[in-house]
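**Student:** requesting a structural model of the entry that follows:
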Amino acid sequence: MGRPEPADKTRINENIRAAQVRVIKPDNGHEVTTTDRALKLAESYNLDLVEVAPDANPPVCKIIDYGKYMYEKKKKEKEAKKKQHTVTVKELRFRPNTDDHDLEFKTRHAKEFLESGDKVKATVQFRGRDMLYTEKGELLLLQLAKSLEDIAKIEAKPNMEGRRMIMMLTPK
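**Tutor:** As a prediction, the model looks like this:
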């Protein structure tokens, strides 16, 4: 019963500082009582008094096995983390004079990326004299956006950054 203060700041047993607490018993009954009485109750069940809601008024404590409580808590956090989807940005690179077939091919890839929930960063790279054809690059990016308008929306319109023109697409 005399466990040290846990690392995650969940207070247990003697570390609970409140004068009065709401105690939830193993049989799901609850009552508001003093911390000393709650500790004696927990001892009678041969379990720990764990503070589950320290911000409540009075703080809520539960009479449970602390090890089991921490195991369940970690399990829930792991499950929540598993359900999170991280959005990644996939990049497609073009040149201002990219052929129609290449554009179709890359459009199919962009469609796959967007359907799987990723963002697409379409980039047109200008080299040397290609800088004369910036409007050609912009038309290329807008053509890509138009062919994907049913599943994607433009997050950032085509704009020049140095020798590159960049446009961001996100799934609808």
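
**Student:** from here on, just use CA atoms for contacts and neighbour counts.
**Tutor:** Noted.

**Student:** excluding its backbone neighbours, what's nearest K25?
**Tutor:** Leaving aside its chain neighbours, K25 sits nearest to I63 (5.4 Å; criterion: Cα to Cα, 6 or more residues apart in numbering).

**Student:** how near is that neighbour to E43?
**Tutor:** 9 Å (Cα to Cα, to the nearest Å).

**Student:** between those two, point out the one with more neighbours.
**Tutor:** When neighbours are counted by other Cα atoms under 10 Å, I63 and E43 differ, and I63 comes out ahead with 26 against 15.

**Student:** and the more buried one, how far from A152?
**Tutor:** Taking Cα to Cα, one finds I63 at 51 Å from A152.

**Student:** again with T170
**Tutor:** T170 is 5 Å from A152, by Cα to Cα.

**Student:** what touches both of these two?
**Tutor:** L114 (Cα atoms under 8 Å, 6 or more residues apart in numbering).

**Student:** quick one: residues in contact with stretch 40-50.
**Tutor:** With Cα under 8 Å, 6+ apart, stretch 40-50 has contacts from 1, 10-13, 38-39, 61-66.

**Student:** sequence B follows; please return its structure for comparison with A:
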Amino acid sequence: MRKIKPNELLNQYIRAEKVKLILDDGQQVVLAKDEALAQAKEAGLDLFLVSPNSEPPVAKILDYGQYRYKKEKKQKDANKKSNNKTNVLKELKLTPRIGQHDFAVRVKHGREFLTKGYKVKLTVFFKGREGTHPELGHALIAQYLEQIADLGWTDSPTLTPRLLGRQMSIVIVPGRKRIMETVTEMRAAAPETEMKENKNA
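**Tutor:** The predicted structure follows:
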């Protein structure tokens, strides 16, 4: 099938000899292109193909300038909404001694946030001597990332979490990319460490 060019969708540039015209009441009638063009001209509007690959192509009589404006505005609004979501950062906090149930809850929340298009900042807080064992944080974050690998990816240039004082964090953004690379790298940093269930949980 020949690809229809954008300029072949409007008025006299339509190449089809017949069109299926959608009327104001929703009914559809097959007309010769010239007859449909005459109706559009009489109404002071345009003949536009809304489904050019149909046989015959489906057309509507409308104000093309207004149609294009509304379409572009709708796309801009959608892009703005999407950008607003990806600029929102939801933080989830963990500790090396977090219990399995609490960990599962954090995973559930993270998946919900990523599904809605939000970024997620995962932060592990170290207490006391835990700060001398960063491998605990690496193992915990690696385990978390494995649970959301189908929904998000890390935006860290080095793929590894940032350790600042007693906090280790990593930002996850919607869309699968580089997650498993991060997990592999972090597992290598803490090969023997597994998340331990909080005895007090």
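
**Student:** surely the residue nearest to K25 of structure 1 meets P26?
**Tutor:** Yes: the pair I63 of structure 1 / P26 is scored as a contact, 6.1 Å apart, by Cα atoms under 8 Å.

**Student:** now stretch 139-150 of structure 1, how far from the centre of its chain.
**Tutor:** With Cα atoms, centre = their mean, to the nearest Å as the basis, stretch 139-150 of structure 1 stands 29 Å off its chain's centre.

**Student:** just want the most central residue of structure 1.
**Tutor:** Q84 (4.9 Å; Cα atoms, centre = their mean).

**Student:** map that one across to structure 2 for me.
**Tutor:** Using TM-score structural alignment to pair residues, one finds that Q84 of structure 1 aligns to S82 in structure 2.

**Student:** list the buried residues of the helix ranked longest in structure 2.
**Tutor:** Longest helix of structure 2, by residue count under DSSP state H: helix 64-86. Within helix 64-86 of structure 2, the residues that count as buried by 16 or more other Cα atoms under 10 Å are 64, 85-86.

**Student:** any idea what K153 of structure 1 aligns with in structure 2?
**Tutor:** By TM-score structural alignment, K153 of structure 1 lines up with Q147.

**Student:** residues contacting its match?
**Tutor:** V107.

**Student:** and if you look at Q20 of structure 1?
**Tutor:** 32-35, 58-59.

**Student:** so which of the residues you listed is surrounded by the most neighbours?
**Tutor:** When the contacts of Q20 of structure 1 are compared by neighbour count (other Cα under 10 Å), T35 ends up highest, at 21 neighbours.

**Student:** aligned to it, what sits in structure 2?
**Tutor:** Using TM-score structural alignment, T35 of structure 1 sits opposite K33 in structure 2.

**Student:** in stretch 153-160 of structure 1, what counts as buried?
**Tutor:** Under 16+ other Cα under 10 Å, the buried positions of stretch 153-160 of structure 1 are 154, 158.

**Student:** structure 2: strands as residue ranges?
**Tutor:** 18-22, 28-32, 46-51, 58-62, 89-94, 119-125, 152-154, 162-164, 167-174 (DSSP state E).

**Student:** reformat those strands as a markdown table; add distance to A189 of structure 2.
**Tutor:** Shown next, in a markdown table, are the strands of structure 2 (distance: least, Cα to Cα, whole Å):
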| stretch | distance to A189 of structure 2 |
| --- | --- |
| strand 18-22 | 64 |
| strand 28-32 | 66 |
| strand 46-51 | 56 |
| strand 58-62 | 60 |
| strand 89-94 | 19 |
| strand 119-125 | 16 |
| strand 152-154 | 17 |
| strand 162-164 | 14 |
| strand 167-174 | 14 |
